[in-house]
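**Student:** Dropping a prediction and its sequence here:
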Amino acid sequence: MTTKRSEEDVTSTPEELHCRVEADANRLAAVRKALSGWAEDLGMTREQRSDLVLAAYEALANAAEHAYVGRTDGVIDLSARCTQGTITIVVTDYGTWRAPQPSDGLRGRGLLLINALTRHHQVTHGDNGTTVTMTWPTPGSG
């Protein structure tokens, strides 16, 4: 699918969801909505969907805020896949890594939330950007 730069690019099947969005916090609501609908189609409960969407949103928001400082050309990709008893969400930016800063009590909790809301997560970063991979069991698989 080809879209204008100011629109979100979303493709979905029952097993997979792919979204590409500008690295702008104002664009993330459409990705949240698409991800929530996809998770609902998988049979996730409201609570399970809430955890999944919140963790993914934290990764998206971190990328939108930190990866492209001083740039306006950034994009973020979200890929979701349901296979073999596992739901995997991957959020990727192509910007610059910024190490977590000490929290002032009001901010800086994104990675803590991701840790608490996922079965497993991994953050990798390098010269080509940052990838956050998060997993959950599929509904009914424990």
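**Tutor:** Looks like it came in fine.

**Student:** C-alpha from now on. contacts and neighbour counts both.
**Tutor:** Noted.

**Student:** which residue ends up closest to the midpoint of the chain in space?
**Tutor:** Ala56 (3.3 Å; CA atoms, centre = their mean).

**Student:** C-terminal to the helix or strand that contains that residue, what's the next element?
**Tutor:** If you go by DSSP states H and E, Ala56 is part of helix 46-66. Going down the chain from helix 46-66, the next helix or strand is strand 75-83, by DSSP H and E.

**Student:** Show me what counts as buried in that following strand.
**Tutor:** For strand 75-83, burial by neighbour count (16 or more other CA atoms under 10 Å) applies to Val75, Ile76, Asp77, Leu78, Ser79, Ala80, Arg81, Cys82.

**Student:** can you put those residues in CSV and add distance to Ser36?
**Tutor:** Shown next, in CSV, are these (distance: CA to CA, whole Å):
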residue, distance to Ser36
Val75, 20
Ile76, 18
Asp77, 16
Leu78, 13
Ser79, 13
Ala80, 11
Arg81, 13
Cys82, 14
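
**Student:** here comes the other one, which I'd like you to weigh against the first:
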Amino acid sequence: MRAVRLQLREWVAAADLDEDTADAVVQLTDEAVTNAVEHATTDGDTCVVDVLANRPPCGSGVAVVVHDDGTWKPPGDPGYRGRGVRLIGLMSDRSTITTSASGTTVRMCWTDPRLN
């Protein structure tokens, strides 16, 4: 996870995002990857998690896609945890989560507030 965060921090710096958007991109991508690792595998299984971050050609914002090839396993008692999906919905401008037999895909988008 540390390597993903470091690479994403470098990418958001190069993408010239405002500080709040950059922080949200890194935090929520980390959350989505962590969820993929925790919920897409069962004991002893592995899965592949892909992360793709880009800026649309018009440069109006940023999009991140996190996809795993695992099989969703329902969470146990979340206790104090289990707020990641809600955070993704609250802290991104648009988000979707889709599940299928080939895995789960989280799409998150942010617009650049400096362009509004």
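**Tutor:** Arrived safely, thanks for sending. Keep in mind the model is a prediction, meaning the values are calculated, not measured.

**Student:** Fetch the TM-score of the aligned pair.
**Tutor:** Both chains were compared after superposition, and using TM-score structural alignment, normalised by the length of the second structure their TM-score is 0.88; 114 aligned residues with a CA RMSD of 1.7 Å.

**Student:** sorry, back to before: most widely separated two among the buried residues of strand 75-83 of the first structure?
**Tutor:** Distance extremes for the buried residues of strand 75-83 of the first structure: the farthest pair is Val75 and Cys82 at 23.5 Å, using CA to CA.

**Student:** What span of the second structure is stretch 87-97 of the first structure aligned with?
**Tutor:** Residues 62-72 of the second structure are where stretch 87-97 of the first structure lands when matched by TM-score structural alignment.

**Student:** What strand or helix carries Val10 of the first structure?
**Tutor:** In this structure, Val10 of the first structure is located in strand 9-12 according to DSSP H and E.

**Student:** In the second structure, which residues correspond to that strand?
**Tutor:** Residues of the second structure matching strand 9-12 of the first structure: none, counting by TM-score structural alignment.

**Student:** That strand - contacts with which helices or strands?
**Tutor:** Other elements packing on strand 9-12 of the first structure under the criterion 3 or more CA pairs under 8 Å, 6 or more residues apart in numbering; DSSP states H and E are strand 16-22, helix 28-41.

**Student:** for His125 of the first structure, helix, strand, or coil?
**Tutor:** His125 of the first structure carries the three-state label strand when classified by DSSP: H, G, I helix; E, B strand; the rest coil.

**Student:** Was I right to think it contacts Thr133?
**Tutor:** No: here His125 of the first structure lies out of contact with Thr133, judged by CA atoms under 8 Å, at a distance of 11.4 Å.

**Student:** Tell me which of those two has more neighbours.
**Tutor:** Neighbour comparison, His125 of the first structure and Thr133: the larger count goes to Thr133, with 22 against 17 (by other CA atoms under 10 Å).

**Student:** Surely the more buried one and Thr118 touch.
**Tutor:** No: with contact defined as CA under 8 Å, Thr133 of the first structure and Thr118 do not form a contacting pair (9.8 Å).

**Student:** Find me the equivalent region of the helix holding Ala56 of the first structure in the second structure.
**Tutor:** Taken onto the second structure by TM-score structural alignment, helix 46-66 of the first structure occupies residues 19-39 there.

**Student:** What's the separation between the residue nearest to Arg46 of the first structure when sequence neighbours are not counted and Pro137 of the first structure?
**Tutor:** The shortest distance from Arg46 of the first structure to any non-neighbouring residue, by CA to CA, 6 or more residues apart in numbering, is to Glu40 (7.8 Å). Glu40 of the first structure sits 14 Å away from Pro137 of the first structure when distances are taken as CA to CA, to the nearest Å.

**Student:** quick revisit: contacts for the match of stretch 87-97 of the first structure?
**Tutor:** Contacts with stretch 62-72 of the second structure, where a contact means CA atoms under 8 Å, 6 or more residues apart in numbering, come from 25, 29, 32-33, 36, 39-41, 46-56, 99, 101-112.
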